[in-house]
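Asker: have a look at this prediction, sequence included:
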Amino acid sequence: MSLKKSIRFLIVKSVGQYINLLSLVNPKKALHISYSLFTNPRIGKIQEDNLPEILQDTIKETFHHNEDHFQTYTWKGNDTKILLVHGWESNSARWEKTLPYLQKSGSTIIAIDAPAHGQSSGKEFNVPRYAEFINKAVKKHNPSIIIGHSIGGATCIYHQYLHPETSIEKMVILGAPSDLRTLIDNYIQMLSLNRKMFSLLEKRYLENFNFELENFSGATFAEQINIEGIIAHDTTDNIVAFEEGQKIANGWKKGHFITTTDLGHSMHDDDLYQEIYRFLFKK
């Protein structure tokens, strides 16, 4: 293990130990810290006066939703519309390597910044709020295709489960997690948190979003999806386990599972993008 990784490991474990000790004397504060660490992205924000080059020459629109606002960027094309949904600690610029393949089709492409990411508002990211953002953008633009990466892909599945009767006809999911419980289990294991903290986090999700962790499952949601799609996952993904993609694919009747190797979590690859292009645009 490198020195940098060793230092990071010690810091992470020290934070976990602090939260565990705090849970004994002030469980409310321990929950606040652990929930914030899990839901508040550290990176991914961008400023209007310092946009990545790929986002500069776009049509920009700010949507307002309840107390939030979120940003979209549009590359104008024909009447076929594609909505791009990025993942954790990222923003709409992550699609720079994907865009050339999609633009070959002549389609209009819209990318959305997630809650607490890019130019969208807030400090907390959560899937239900992201799904609300997506739904508002879908109602405005009526895309026939939606593409999501990582937790953005999981949100696309949740959105399609909630709103099956939209304009969306095809969906592509890249490196997406299936089960929220698995993500929280991994988080607790990483910090070496005690089981009391798991119970507190589980209770927080039930109070905030009115669902049990085990019920929030992409595999379960996918069973209700009737549109065609691709689920692609890499065997060497060290961020979201390959088995998570398999779970989604097993539930999705019209989903085609693509296995890749040595792409990691980002999944940028010429052959993969060409296969996605054929699925989306070749009859």
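Answerer: Happy to help now that I have it. The model shown is predicted, which means the values in this text are computed figures rather than measured ones.
Asker: switch to C-alpha atoms for all contacts and neighbour counts from now on
Answerer: OK.
Asker: tell me which element Tyr69 falls in.
Answerer: Just to correct that, residue 69 is His rather than Tyr. Under the criterion of DSSP states H and E, His69 resides in strand 68-75.
Asker: the residue lying closest to Glu124 once chain neighbours are set aside: how many residues sit nearby?
Answerer: The shortest distance from Glu124 to any non-neighbouring residue, by C-alpha to C-alpha, 6 or more residues apart in numbering, is to Asn40 (4.7 Å). A count of nearby residues for Asn40, using other C-alpha atoms under 10 Å, gives 18.
Asker: second structure for comparison follows:
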Amino acid sequence: MDLRAALIRSTLDGTARVAPRLAGRMAGALFARPVARASQRPEEEPVMRRATRTELVLDGRRAVVHQWGDGVRPVLLMHGWQFRASRWSPLVTALTERGYSPVAFDAPGHGESPGRSTTIVEYRAIARRLHREHGRFAAVVGHSVGGLAAYYAVRGGVEADRLVAISAPSGMDTIAEGFRLGLGVGPWLRPALRRRVEEMFPDEPGLWDGFNATHRPEQLALPMLIVHDEEDDMIPAGESRRVAAVYGDRADLLITRGLGHRRVLADPRVVEAVLDFAAATDPVA
């Protein structure tokens, strides 16, 4: 038995019975904090060594940014939870060979960036800053939680010609339920976590619903490529099917098999599909 997990579970459930708002604040702090920081893999090192590395600061929080290419046709890459920018190495290599200029960042608490926590709101703030620096993106590509953040960022003012979401959840309810099941706590956590997240950002009413990939679909008129593996053990492929159904002809759905949640990023077929999609110029009907 994991004694730490058991202690967290008993503490949260016990607190929820007598002080639900306090339990919500405690759960919110855990929710925003990655359990582990992924290390760079040896095969990623040559790609990362070629990057121009800079750092941006937003409200005192720092994020490391990695850039390749000459700045022409920038593509924004948004990594997933407990992932890092270096996981994009296969796609970065392919994009630069096609004349694109990938831009990737390590969110706070991930990769090379300091800190211990982050939120999708922070992902969007970083994306907005990079949009101001690089201009309109040829594509915004996100993986996992980074895919959900990509929908949120493009709807929130980050301009792009195309959007790619890989292994992404459809919304925060899915993430919250996975978090709850991982902790093994009661159903009280879902509404408590929603309340806490909305309390953290009082200037953004309806924030929880706004995180959904399918929120206000009329606001996302750009073409989308939605990729998911049938055997994803973290986020069910049904999440992407649900999103694709909402966007109809605006979304191409690619379902793979045998890649899971992680290996999908480096699969040559997926990389080629993203390249072909980014390069397509057909207008939306």
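Answerer: Okay, I see it. In this text the structure is predicted, and so the values were computed from the model without any measurement.
Asker: sorry, back to before: need the contact list for whichever residue in the second structure pairs up with the residue nearest to Glu124 of the first structure.
Answerer: Using TM-score structural alignment, the partner of Asn40 of the first structure in the second structure is Arg33. By C-alpha atoms under 8 Å, 6 or more residues apart in numbering, Arg33 of the second structure lies in contact with Gly109, Arg116, Ser117, Thr118.
Asker: number of nearby residues for the aligned residue in the first structure for Met48 of the second structure?
Answerer: For Met48 of the second structure, the equivalent position in the first structure is taken to be Leu55, counting by TM-score structural alignment. In terms of burial, Leu55 of the first structure registers 18 neighbours under the definition other C-alpha under 10 Å.
Asker: ok, Leu55 of the first structure to Ile82 of the first structure distance?
Answerer: 16 Å (C-alpha to C-alpha, to the nearest Å).
Asker: with Lys60 of the first structure instead?
Answerer: Distance, Lys60 of the first structure to Ile82 of the first structure, using C-alpha to C-alpha: 15 Å.
Asker: looking at the two, which is more packed in?
Answerer: Here Lys60 of the first structure and Ile82 are compared on neighbour count by other C-alpha under 10 Å; more neighbours surround Ile82, at 26 against 14.
Asker: aligned partner of the more buried one in the second structure?
Answerer: Looks like Ile82 of the first structure aligns to Val75 there (TM-score structural alignment).
Asker: check which helix or strand the most centrally placed residue in the second structure maps to.
Answerer: For the second structure, the residue lying nearest the average C-alpha position, counting by C-alpha atoms, centre = their mean, turns out to be Gly146 (0.9 Å). Using DSSP H and E, Gly146 of the second structure sits in helix 145-155.
Asker: thought Gln219 of the second structure was touching Ala153?
Answerer: No - taking C-alpha atoms under 8 Å as the definition, Gln219 of the second structure is not a contact partner of Ala153, at 11.6 Å.
Asker: between those two, which has more neighbouring residues?
Answerer: Neighbour count, other C-alpha under 10 Å: between Gln219 of the second structure and Ala153, Ala153 has more, with 25 against 11.
Asker: the more buried one matches what in the first structure?
Answerer: Looking across to the first structure (by TM-score structural alignment), Ala153 of the second structure lines up with His159.
Asker: quick one: contacts for that match?
Answerer: For His159 of the first structure, counting by C-alpha under 8 Å, 6+ apart, the contacting residues are Ala131, Glu132, Ile134, Asn135.
Asker: which residue lines up with the last one in the second structure?
Answerer: In this case it means Asn135 of the first structure. Residue mapping for Asn135 of the first structure onto the second structure gives Arg128, with TM-score structural alignment as the criterion.
Asker: tell me how far Ser144 of the first structure lies from Pro128 of the first structure.
Answerer: When C-alpha to C-alpha is applied, the distance between Ser144 of the first structure and Pro128 of the first structure equals 21 Å.
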